[in-house]
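1. could you look at this predicted model? Sequence included:
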Amino acid sequence: MDFTLTETERHYQSRVRAFIQQHVEPAVPHYYEEMAGFGTDRWQIIPVIERLKEKARAEGLWNLFLPPSPHHDTEEYHGAGLTNLQYALCAEEMGRIAWSSEVFNCSAPDTGNMEVFHRYGTEDQKTQWLKPLMAGEIRSAFLMTEPEVASSDATNIQTEIRRDGDDYVINGRKWWSSGVGDPRCKIAIVMGKTNPDAPRHSQQTQILVPMDTPGVTVKRMLPVFGYDDAPHGHGEVILDNVRVPTSNVILGEGRGFEVAQGRLGPGRIHHCMRTLGAAEVALEKMARRLLSRVAFGRPIAEQSIWQQRIAEARIDIEMTRLLCLKAADMMDKVGNKEAQLEIAMIKVAGPRVALKVIDDAIQAHGGGGVSDDFGLAKMYANIRTMRLVDGPDEVHNRAIARLELGRYKVAH
């Protein structure tokens, strides 16, 4: 097994790393200054990110996540043409600063939504929505989770999508709809039920709903551990007799689960690699803090308990990175279905490892760790959600266990 990075992998990883070091990291203070200047009206476009986006696009570091197309030379809609493995290395670099992925037009949920348009969209859907999304002119949302059902089992989703002539009428209530707080959010992909009497995984459909459609109401924005994540945010959305044309259906009626599986596989890899980027930052902060503080007559870094924690952090990060890269490589070579075990394992392992490292880093900073001074508290809040998004740990562990047990079942 060869672990040497290819020329393409080194090229993009080093370029993204250099761009973040040269442009994004120095801009972090400006980001917080501009956010503070908004006062209570935090749901605004942040100018420093827009300036950085212009630089990134000019350097060709744009839409890196979009996979290679079979018609790459002629198709209008393509990014850098990186594989899952190649992009995973870039995603880890972006994970070092929570908002940096937007600089490269590679932030969720836009990445997943663009992949849906890229894989399953009609030419009209691509022209109307994929083109401005790829240009960074608009943003989008993905409305799946519902407050009134256990959405970890997506067959529970109750939002009704009812055919009425040449239209569909949508009624339901969604929450944790990430991105709806952004004033540029123009389109949402909504998952709902078109036929409750169909086979279990053929009841759901995904459909496009422009955010300015009558009946769409963002009821409230939901904070995560007190952080509002403005201007992106996570909203509760009411869909009250929302009417859209039948041409807004994605792929076809009853094919919502097919679309979801195509969307979520790559997204889980992106999330996990960004999570590892955050873990690396936390480890760095922890090490620097331990080296700079003295307790009981000697540097804290010399105390055995902290040496053990540092060692475990490095071991866990390295093991988890290899698992994530293996999953990405398998997706490229044998497809998402064959890589489902590895995808499920990394989705559980990535956040779990990162949270342990971040928690130790918070402990190393003492009271400062739970303040906003070192960025660790918000980092913990962000990564803690990763144990829930794209399927909670319990669902992935269930899938892992079933696959493992299946290897030992006696044929009857």
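-> Great, that's in hand.
2. contacts, neighbours, all on C-alpha from now
-> Fine.
3. helices and strands around the host helix or strand of residue 35, which ones?
-> Element membership for residue 35, per DSSP states H and E: helix 25-37. The contact analysis (3 or more C-alpha pairs under 8 Å, 6 or more residues apart in numbering; DSSP states H and E) places helix 25-37 against helix 47-58.
4. quick one on the thing from earlier: mind listing what's buried along the helix holding residue 35?
-> By neighbour count on 16 or more other C-alpha atoms under 10 Å, the buried set for helix 25-37 is 27, 31, 34-35.
5. so who does residue 49 touch?
-> 31, 102-103 (C-alpha atoms under 8 Å, 6 or more residues apart in numbering).
6. before we go on, here's another structure to hold up against the first:
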Amino acid sequence: MKRVVITGAGTINALAHDVPGTLRAFREGRCGISELVFRDVERLSVRIGGQVHGWDPEVHFNRQQIALFDKFTQFTVLAAQQAVAQSGLSFDDPLSYDTGVVLGTAGGGVNTWDENYRTVYEEGKNRVHPFVVPKLMNNAAASHLSMEFNLKGPSFTVATACASSNHAMGQAFHMIRGGMCKVMLTGGSEAMLCFGGVKAWEGLRVMSRDACRPFSANRNGMVQGEGAAIFVFEDYDHARARGAEILAEVVGFAMTSDAGDIVMPSAQGAERAITGALRDARLNPEDVGYINAHGTGTAANDKTECAAVAHAFGHHADALMISSTKSMHGHLIGGTGAVELLACIMALREGIIAPTIGYEEPDPECALDVVPNTAREAKVTAVLSNAFAFGGLNAVLALRAV
């Protein structure tokens, strides 16, 4: 079995348009959630989100690309360019044949759906742009990365709601560990912050109208976000041979199904994913110092996740740090696990634990160390990243310092 390491990272999200800016925001405990700005926002009940402000696609892409790229693809390509640049890799043959792409997204080209439904239903037009289908399809971003970087290995997209990114990164990990590929671009992207995208989530009645406060007794719901994070996963021997900087090692992955309810989470299913990741990574509970929680700020998720962590870690749970960066960048749905992996890497490399901001009142059902409001310095050598999705689909990654 091959060892798998991370040699490049890139992102754009509500906190910053790159990794250094995002990590700086994590360290500062800065909130990127703000008033939404887009067409018909006044018709929404929920008007806040982790929106990417200052985004101008014309700065990064030509007219032909913009005609083909939905916003979720634009975010993906930018983040991938950053990650590949950091990795120092060039995908010429034969490496191109041993490199692929696995990405996560829940909705794909939601902005394209929204715009073209308006065209047909509101404006009464009978024709849409011929590139609508290739622009909105969930695999568009993965396909464009394969073309952008000449990647001829396995490339596909995973769509498992809020666990999409973790599932995608887990598959990339398996492909390299099993010897199928030497390098994979992986992560996730989402761009649901448009009228239709927010209106659909409003219907679930799980959205906050003022703030995301994970684990706080007065939490009142999740806040949507948007953006992308992309990583270069690489065979350890390949990375060492070329003298690459290694950000962290991916050492374990597990996924489970609750087989219970389409929206209500199960502590047992989440616990099995956590213990499975520990087992796969050959880690003991006391080896783990930090967990980046799914931590949505909903009553159902937070208490269920805390119960799962407490059961999985036993007596060590009291010494464990757990935080939700969704309090800062919002819930990126299919892209959320990817952005959150940056907080895991920061914990391992810098010894800084990103906080759970907006924490105001202790909740006896969330009685863990949730690193409230202020980042903390702490040496950790192994971390987990949790993702628990609608449909009862759970995916947990384990990382270790190198």
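-> Done, it's in. This is a predicted model, so every value here is computed, not measured.
7. could you get me the TM-score between them?
-> With the length set by TM-score structural alignment, normalised by the length of structure 2, the two chains reach a TM-score of 0.26; 187 aligned residues with a C-alpha RMSD of 7.6 Å.
8. residue 235 of structure 1: which of the contacts of residue 49 of structure 1 is nearest?
-> Ranked by distance to residue 235 of structure 1 (C-alpha to C-alpha), those are led by residue 102 at 19.0 Å.
9. next, count neighbours for that closest one.
-> 20 (other C-alpha atoms under 10 Å).
10. kindly report the same for residue 264 of structure 1.
-> Neighbour count of residue 264 of structure 1, defined by other C-alpha under 10 Å: 19.
11. again with residue 277 of structure 1
-> 24.
12. buried ones in the helix or strand hosting it?
-> Using DSSP H and E, residue 277 of structure 1 sits within helix 256-292. Burial within helix 256-292 of structure 1, assessed by neighbour count using 16+ other C-alpha under 10 Å, is assigned to 256-260, 262-283, 285-287, 289-290.
13. looks like residue 56 of structure 1 contacts residue 103 (just checking).
-> Yes - counting by C-alpha atoms under 8 Å, residue 56 of structure 1 touches residue 103, with 6.7 Å between them.
14. between the two, which is the more surrounded one?
-> The residue with more neighbours, out of residue 56 of structure 1 and residue 103, is residue 103; 25 against 19, by other C-alpha under 10 Å.
15. which residues are in contact with the more buried one?
-> Counting by C-alpha under 8 Å, 6+ apart, the residues that residue 103 of structure 1 touches are 49-50, 52-53, 56.
16. now those as TSV including distance to residue 332 of structure 1?
-> Below are these laid out as TSV (distance: C-alpha to C-alpha, whole Å):
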residue	distance to residue 332 of structure 1
49	31
50	32
52	30
53	28
56	26
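17. run a quick neighbour tally on residue 314 of structure 1.
-> Count around residue 314 of structure 1 with other C-alpha under 10 Å applied: 15.
18. how close does the nearest residue to it once chain neighbours are set aside get to residue 359 of structure 1?
-> Closest residue in space to residue 314 of structure 1, ignoring its immediate chain neighbours: residue 283 at 7.9 Å, by C-alpha to C-alpha, 6 or more residues apart in numbering. Going from residue 283 of structure 1 to residue 359 of structure 1 by C-alpha to C-alpha, to the nearest Å gives 10 Å.
19. quick one on the thing from earlier: hang on, the residue nearest to residue 314 of structure 1 packs against residue 358?
-> Yes - using C-alpha under 8 Å, residue 283 of structure 1 is in contact with residue 358, at 7.3 Å.
20. can you give me the strands for the stretch 151-300 of structure 1?
-> 160-164, 167-178, 185-193, 204-210, 216-221, 234-245, 294-295, 298-299 (DSSP state E, counting those that start in this stretch).
21. for residue 324 of structure 1, find the nearest of those.
-> Of the strands of the stretch 151-300 of structure 1, the one closest to residue 324 of structure 1 (C-alpha to C-alpha) turns out to be strand 167-178, at 24.2 Å.
22. and that closest one, what's buried?
-> Neighbour-count burial for strand 167-178 of structure 1 [16+ other C-alpha under 10 Å]: 167-178.
23. what's it packed up against?
-> strand 139-143, strand 160-164, strand 234-245.
24. please list all residues in contact with residue 47 of structure 1.
-> With C-alpha under 8 Å, 6+ apart, residue 47 of structure 1 has these contacts: residue 34.
25. so residue 345 of structure 2 sits in a strand?
-> No - assessed with DSSP: H, G, I helix; E, B strand; the rest coil, residue 345 of structure 2 is helix; it does not lie in a strand.
26. so what's the residue count around it?
-> Counted with other C-alpha under 10 Å, residue 345 of structure 2 comes out at 24.
27. what of residue 123 of structure 1?
-> Neighbours around residue 123 of structure 1, by other C-alpha under 10 Å: 12.
28. roughly how far does it sit from residue 131 of structure 1?
-> 10 Å.
29. one more: residue 383 of structure 1?
-> Distance from residue 383 of structure 1 to residue 131 of structure 1, counting by C-alpha to C-alpha: 31 Å.
30. and those two? Which one has more around it.
-> Shown here are residue 383 of structure 1 and residue 131; by other C-alpha under 10 Å, residue 383 has more neighbours (24 against 17).
31. the helix or strand containing residue 273 of structure 2: what's the following helix or strand?
-> Following DSSP H and E, one finds residue 273 of structure 2 within helix 267-281. The first helix or strand that comes after helix 267-281 of structure 2 along the chain, using DSSP H and E, is strand 290-292.
32. what about the helices in structure 2?
-> 19-28, 57-60, 63-68, 71-87, 110-117, 132-136, 140-149, 164-177, 195-202, 236-241, 267-281, 299-313, 326-329, 336-350 (DSSP state H).
33. next, the angle from the helix or strand encompassing residue 315 of structure 1 to helix 256-292.
-> Assessed by DSSP H and E, residue 315 of structure 1 sits inside helix 304-334. Orientation note: helix 304-334 of structure 1 sits at an angle of 150 degrees relative to helix 256-292 (axes from the mean of the first three to the mean of the last three C-alpha atoms, to 10 degrees).
34. could you list the buried residues of the following helix or strand past helix 304-334 of structure 1?
-> Using DSSP H and E, the helix or strand that follows helix 304-334 of structure 1 in sequence is helix 340-364. Neighbour counts over helix 340-364 of structure 1 (16+ other C-alpha under 10 Å) mark 340-362, 364 as buried.
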